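[1] Below are the sequence and a predicted model for it; my questions follow.
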Amino acid sequence: MARGWQRDQIRQHIFLGAVIVGLAALTPQAIAQSTVGPESGSEVSATLTLSAGSLGDALFAITNTFGVNIIADERLIEGRQAPALEGVPSADEALERVLEGTGLRASQSTSGAVLIEEDVSAEATSADETSAVDTASDIVESVPVTVVGSKTGATRQEFGASVGYLGAERIRNETISDVEDVFDRTANASTGSSISGAYSIRGVNTDGVAGGLNRSNALASILVNQVALGVSSSSYVKPTLFDAASAEVLRGPQSSLQGPNALIGSVYINYNRPDFNGYAGSLRAEAGELDTLRFGLMQNVVLAEDTLAARLALETRQSDGDVDNPTTGSDDVRREDEETVRLALRWQPHGNEDLVVDLTYQHNESDTAASAFVLPSADGGDLFDREQPYDVDEAFPSDFDLISLETQWQMNDRWRLTSVTGASEFSLESLFDGDLSAFDLLVVNSFIKEELFSQEFRLNYEGERISALAGIFYSDGDYTSGFSGTGVFPDGMGGVAPFNRVTNQKENIEQQAVFGQLSWRPVYDWELTVGARFNHEERDTDDFADNNGAISDLSASESFDQFIPSFTIAHDLNDATRIGASYSRGFQAGGTAFAVFQAQATPYDEEFIDNYELFLRYQSLDGRLVVNGNLFYFDWSDQQVTTTLPGGVPGFDNAVVNAGKSEVTGAELELEWRATERVSLFTSVGIVDSEFKTFVVNGVDLAGRSLPQSPDLTATLGGRYASERGLFAAATFSYTDDSYSRIEAPEVTRTRERNLLSGRLGYQRDGWQAYVWGTNLLDDEYELFLQDGSAFGVPGSGAYGSVGATRTLGVGVQLDW
């Protein structure tokens, strides 16, 4: 009780601290307006000479000549022209001259980037110019791309970590609905199953190699507007990409910056914030096969000029899916049913662009089927008959709420203070068939609940040769889960045994950390970066189980301390090319495993990854070609191995020992090419070679075997074309190699390769577009995740699980104003 009171006090004090930071930022110095351009303390001796041409090319040239970070919406700059320049000595003057008469202006964001936006005070452009903008190709991503996950404002070409990136225009113009579509388009990333690891990065599933024993540990996390979701909400909630500014998949350990649940990477979903450019909005409606309906509405509202703005986004996604239940007659077993509301407010006190407060609230209600497992029929059918013959219709209703409060104060040209406060709550109540049959043998009701609070303060310094980051972090999370069921269950020997079980596990995790990063340029073309995180963690766990009248009521408390270092050295070969090497460490938290029949609580320690990388970053001087590559090797030590205690019941009397060791090598190569103003192409390749070195589970030595859910090869190829007459086409092909799902049955649970083609074809004009769309256009048959159901009497090989969706076609329309 005392610790709970102390946690509430800590939360109140931290929130008060965040408010104080915002109020402190209201000093006269903070209210002073900034100027557009590079740091006042920097020395830029370059001059710019440029032929007349497109505005996009001129902005690229200014970026590369003066080193300023320019961000622009392609719909604004496409079709506009810039005059010739000769010997222009500064970015300020160059921007002023190329934007003159365009109806656009340059302003500075809180991160120091230069924003190109509509000048609402300027006279409207001519009808011809407006038409050119409205029918623009919307192809080119903003250059350079700032990586939100870097926490320093580093661009993708500066950041040593491997980043799979989707910008606003790709999200808008491709068939991308949620975060799973991001994984399908990212090298060395793949989707799995919500109940056993929703995704994998670099050949490692977020649930670990043997599945998680608790609901508070994961190997990666998803962050929405810089706030990390819980382990269960990361698996069950599929964050929408409607009105998203970008999605980032950071591959490799991110523990030194991100902290917990970042052993193999982090995923950032960054939604658009409100702006002060007017009352922009959009409406999207789509309909398709399988009773697919999608509707999205976004509206930006300026509540007080240059001071307060709001942005509202509403979305619904519904589909019956392609799985039937012949026993109950249901035709929507794999249904999608999602409703999302997101309201964001932006406050700039006194109209000061150096002080920005962003508040985001998001609510999601879901009745989407989390597993929709299919089984082969007894008469010789296979999984692609897409039937689930259970005697009950499974249900997985959930609710999710998230609040993100972000405050950024650009104190001067060199110092920036950031506060990120997050709170979220997730609840799931599910009903599923425990015997996998058409007979009423066992129905199980389960529940999951998460309540999380986090606070982070960051102080950034940007000098001529030195840049630095210092931060503190606090989080408090309550995780509750359990289930109840009465009936009979396969005993593993061809018969059944009585099953009457109730479980309830509660875990509280409190974490405090300090972290930092220092970058130094000893000479202009070399940069050394060191980082570290000191993390302290306390866990209190209560585990109750009633197993056929045998009561187990256990509790445990554990604390852990971690030191997580990182190091990067980078060399700029020229203005277009950077190479480098890095080392980073990642950790997965320890915990306590409970043997319910034997009434034992067994603690286990953290597991660690030591990751080594070489990287290449290339961007042509005109900005049209980007080539990024990473080679990596990591050593995974003290792996958490699940085993059954001597004399215990498998699946119930489990313990975890730190006895495993694995190695993973691989590479990512990503290329983006703006071939013309109306054609863009992209491709990526990911290669992984994973291997258990030491890993014994229940007497079975897995040494030499690859990790589960670890495809050796992933690849994407795609592009977009938009004609001057308004016709456009976009397509993406992705390939994922075969793998296996469960370490106890690698052959039975082997999934085949995936060949996915999706696309859009349509017409756009004057703020609207109409199109046809399609997913899995090749109608490829593939499995997402399989389990061994031999003990349940599953016919054939005994494999059952989830399979990929069939080809789906539809139509859509989008209006923008």
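    Perfect, I can see it now.
[2] contacts and neighbour counts: CA atoms only from here.
    OK.
[3] nearest residue to Gly774 other than its sequence neighbours?
    Nearest residue to Gly774, sequence neighbours excluded (Cα to Cα, 6 or more residues apart in numbering): Leu809, at 4.4 Å.
[4] now do Gln562
    Nearest to Gln562 is Asn535, by Cα to Cα, 6+ apart, at 5.1 Å.
[5] need the next SSE after the stretch of helix or strand that neighbour belongs to, C-terminal direction.
    Using DSSP states H and E, Asn535 falls within strand 526-547. Heading C-terminal from strand 526-547, the first helix or strand you meet, by DSSP H and E, is strand 550-572.
[6] what angle separates that next one from strand 526-547?
    Comparing the axes of strand 550-572 and strand 526-547 via axes from the mean of the first three to the mean of the last three Cα atoms, to 10 degrees yields an angle of 170 degrees.
[7] here's the one I want to compare it with:
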Amino acid sequence: MIFNRLIYSVTLAGSVSILSINAAMAQDVAFDLGTLVLYGDRTTGQAEKTNSSVAIVTAAELADPTISNYRDAFRHMANVQAGDFVESGFVLRGINSEGQTPGGLGTPLAAYYIDGVQQTVEGTRRGINGVFDAEQIEVFRGPQSTLSGRSALAGAIHLRTKDPEFARSGKVELGYGSDNKKSVGLAFGDTLAPNLAYRISGEYYSKDNDLNYPSYTRFDRYDDITSDEQYTLRGKLLWQATDQTDVLFSYSHSYGNPAPNDIAGPYWSTASTGYGAQRGDIWGNILPDFYTALIPEFPGFQDVRNTKVDNFGIEVTHHVNDNLTFTAQTGYSSSLTERYSINEGTAGEFLTVAGEFDQELLTQEFRLNYEAEGLRWVGGFYIGKEEQTSFRDATLPSFTTYLPENQYSENTGDMLNIAAFGEVAYEFAPSWTVIAGGRLDYFDQDQTASLVTDGVPTSNSESSFSDTVFVPKVGIEYELANSNKIALIYQEGYRPGGSGILAATGAAFEYDAEKAKNLELSYRGRGLDDKLGFAASVFYQDWDSQQVEVGSYPNNYITNAGKSKSYGAELELSYAATDIVDLYGSVGLLHTEFKSFEANGIDYSGQSFPGAPEASISLGYYAGEATGWFSTGSIQYTGSSLSRLEGGVAQPVKLDNYTTVDLSVGYAWEKSKLTAYVTNAFDTDYFTYENGPGVLATQGEGREIGLVYGFTF
């Protein structure tokens, strides 16, 4: 059989588990997977040799119209979810990529890389999300701190776009769907010289928001909140400088303006008609009674945000000999997020908000990789420099007098990270391999925060944090007689501390560094004449001084939980049922808990982490051949979880479990195909966040029906 569409999952010890096989197959070459390239692992470029827990989605699966952005691919993975709303990251094993501290200045817990370039926090939220002309997505679960650094305590995601080829090629994709969804993608590549090739691509996407905003229609920014709009322009240049040296240049520019999905519940106000009305104008004429006594509408609290991101990367690969490779990777990412209240810029409006988040991240990494029979090692040096600035200029009623006042706040952050890292895997006896590594990290972080009220400075704080830490990793792997493998690995993670100020009072607060210890056991392999692939793992993670945001704006702040823990299991299976039918499935189980945590007089001990589903289950199929009719389908179950810790509530809202179904059917010709699809086929209602209960919620994506036509050459 020859696959042309695969989803792989690689467990901690490095097996390839096929989650989805979507292809026509030939009987004479059964299950010839070839070598799957891995871009995000510093230890190896071959998926079957990695010792990280990583799920991989390849280019053909990303071409499925039910996957329009990288977060959609999470539905097929165990213990991986999207964040709870727009102002959030992604969730790995119950840990948000921004930690329990969404947004703000500082370091994320998991990083998002595009073509090797690490994205800023705002770039991760609204930057390059689309997967048109993408080569692969790799989702690393669990700590990757020893090799990937300060932003990988919870894991990392790597999106690799298609590299230039020394042949002319291209693709076109057009789509239309529910809520006036329109998408178009164009890509083309060719040679410029015998040793020089390029590829350029562009992607545009827009979709109307299906929520109702009747009291916002008069504002100039009304269109910004009632539709999603994103685009990406990208160029890559490959220079084969010598027979041993490749240089890859990449540049991309993107714009993202995702619409919020927040709706008012029955207890938002006496004027609210409940969730069924899908009222998104929560600061319009359905204000809570407390506010309507002061002002009938308060649109100054309704944010409208958009982000522009520029990425530039240089990747130099030099093969010293058959065993030794040198890599130099330079990355620069700049994101600018504009934030306005929906009424800003409209004539006659004076209670408004304007602001920006400006983030720049420059990284440089050098590493040597050695690989021979029975021995593999990597050693490297890293330096990263990040600068963050933000301001908020607001004229709103005072939180104490309720009279209009102007508040101008500004935050800055400068972060320097220098590190040396390494890892070795040595087969010390037949079938037995020992793994050891670590990272020596130096951090230096300076932050400032200031607040000016009606032209008078009311607070001004400065703080510094520096530390040098060593993060270790050790493990052992055993290969069974049937080539299946068992591995046990221990590794640690670390995130620096920091500071901030309360928006309400300008009072400064500080928080300590966060640490984690992770132990993981995995077993993976193949069976049933190689028709069945499986990957299983169990893990336990112990947290010390976990950074957690508590309270609600403008009284929200970051503090440290004393002790926390999380543990769980993952099972991923694939099965080639017949020559034209392939099945896949995944199960993720998760338990998270604050063991010792008290804040604002509330004891959260015993509660689970916010946004950490207890279970995630996915089952799917592909039926069809390379040309002719084909069909795909999947069902996804997401277990219950707690909403955010906020508002001084001792017991956060518990979000219900939910199940969604995606289906597609199409016809493929030699170079083109037409696909009809539906996501969330039964239009399941579910929330990803709720305050109350019954006060305010973020609604999950509803049903979408559409058509996509694609042509390749």
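    Done, it's in. The model shown is predicted, which means the values in this text are computed figures rather than measured ones.
[8] circling back to that earlier point, relative to Val16 of the second structure, how far out is whatever residue of the second structure lines up with the residue nearest to Gly774 of the first structure?
    By TM-score structural alignment, Leu809 of the first structure lines up with Ile705 in the second structure. In this view, Ile705 of the second structure and Val16 of the second structure are 33 Å apart by Cα to Cα, to the nearest Å.
[9] Compare neighbour counts for those two and give me the winner.
    Using other Cα atoms under 10 Å as the criterion, Ile705 of the second structure and Val16 rank with Val16 on top: 26 against 19.
[10] so what's the more buried one up against?
    Tyr8, Ser9, Val10, Ala47, Glu48, Gly525, Gly533, Ala535 (Cα atoms under 8 Å, 6 or more residues apart in numbering).
[11] Next one: the first one from Asp446 of the second structure, what distance?
    Relative to Asp446 of the second structure, Tyr8 of the second structure is positioned 41 Å away (Cα to Cα).
[12] Settle it for me: which of the two has more neighbours?
    Legend: neighbour count by other Cα under 10 Å for Tyr8 of the second structure and Asp446, higher for Tyr8 (24 against 18).
[13] give me the element that one is part of.
    Going by DSSP H and E, Tyr8 of the second structure is in strand 6-10.
[14] Repeat that for Gly379 of the second structure.
    Gly379 of the second structure belongs to strand 375-397, assigned by DSSP H and E.
[15] ok, now which ones touch the aligned residue in the first structure for Thr679 of the second structure?
    Counting by TM-score structural alignment, Thr679 of the second structure lines up with Thr775 in the first structure. Shown in contact with Thr775 of the first structure (Cα under 8 Å, 6+ apart): Thr175, Leu756, Leu757, Ser758, Gly759, Arg807, Thr808, Leu809.
[16] Now secondary structure and distance to His13 of the first structure too, for those, in CSV please.
    What follows is the contacts of Thr775 of the first structure, written out as CSV (DSSP: H, G, I helix; E, B strand; the rest coil; distance: Cα to Cα, whole Å):
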residue, secondary structure, distance to His13 of the first structure
Thr175, coil, 44
Leu756, strand, 50
Leu757, strand, 51
Ser758, strand, 49
Gly759, strand, 50
Arg807, coil, 53
Thr808, strand, 51
Leu809, strand, 53
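[17] Heading C-terminal from the strand holding Gly379 of the second structure, find the next helix or strand.
    Past strand 375-397 of the second structure, the next helix or strand by DSSP H and E is strand 404-429.
[18] Give me the buried positions along that next one.
    405-427 (16 or more other Cα atoms under 10 Å).
[19] If I take that strand and strand 456-479, what angle do their directions form?
    20 degrees.
[20] what's the mean distance for strand 404-429 of the second structure versus the first structure?
    When the first structure is overlaid, strand 404-429 of the second structure sits 1.2 Å from its aligned residues on average, using mean Cα distance after the TM-score superposition for the first structure.
[21] now for that strand, which elements pack on it?
    Packing partners of strand 404-429 of the second structure (3 or more Cα pairs under 8 Å, 6 or more residues apart in numbering; DSSP states H and E): helix 145-148, strand 375-397, strand 432-453.
[22] rewinding a little: chain center to the strand holding Tyr8 of the second structure: distance?
    18 Å (Cα atoms, centre = their mean, to the nearest Å).
[23] neighbours around Phe295 of the first structure, how many?
    19.
[24] Over to Glu86 of the first structure?
    So Glu86 of the first structure, with other Cα under 10 Å, has 11 neighbours.
[25] Can you tell me the centre-most residue of the first structure?
    Note on the first structure: the residue nearest the mean C-alpha position is Val267, at 2.6 Å, using Cα atoms, centre = their mean.
[26] Surely that residue touches Ser246?
    No: with contact defined as Cα atoms under 8 Å, Val267 of the first structure does not reach Ser246; the gap is 10.7 Å.
[27] Give the aligned range of stretch 590-606 of the second structure in the first structure.
    By TM-score structural alignment, stretch 590-606 of the second structure lines up with residues 688-704 in the first structure.
[28] if I pick the match of Leu809 of the first structure, what's in contact with it?
    Gly177, Ser178, Ala676, Tyr677, Val678, Thr679.
[29] wait, which of those is closest to Leu109 of the second structure?
    Minimum distance to Leu109 of the second structure across the contacts of Ile705 of the second structure is 30.1 Å, recorded for Thr679 (Cα to Cα).
[30] any idea how far that closest one is from Ser68 of the second structure?
    11 Å.
[31] likewise Phe188 of the second structure?
    20 Å.
[32] and if you look at Val139 of the second structure?
    17 Å.
[33] Neighbour count for these two, which is higher?
    Between Val139 of the second structure and Ser68, counted using other Cα under 10 Å, Val139 has the larger neighbour count: 25 against 17.
[34] Please say which position in the first structure the more buried one maps to.
    Aligned partner of Val139 of the second structure by TM-score structural alignment: Val249.
[35] now Asn406 of the second structure
    Match for Asn406 of the second structure (TM-score structural alignment): Asn500.
[36] I'd assumed Thr486 was in contact with that match.
    Yes: with contact defined as Cα under 8 Å, Asn500 of the first structure reaches Thr486; the gap is 4.4 Å.
[37] which residues are common contacts for these two?
    Counting by Cα under 8 Å, 6+ apart, nothing touches both Asn500 of the first structure and Thr486.
[38] For the aligned partner of Arg75 of the second structure in the first structure, which residues are in contact?
    Using TM-score structural alignment, the equivalent of Arg75 of the second structure in the first structure is Asp184. Asp184 of the first structure makes contact with Ser190, Thr191, Ser734, according to Cα under 8 Å, 6+ apart.
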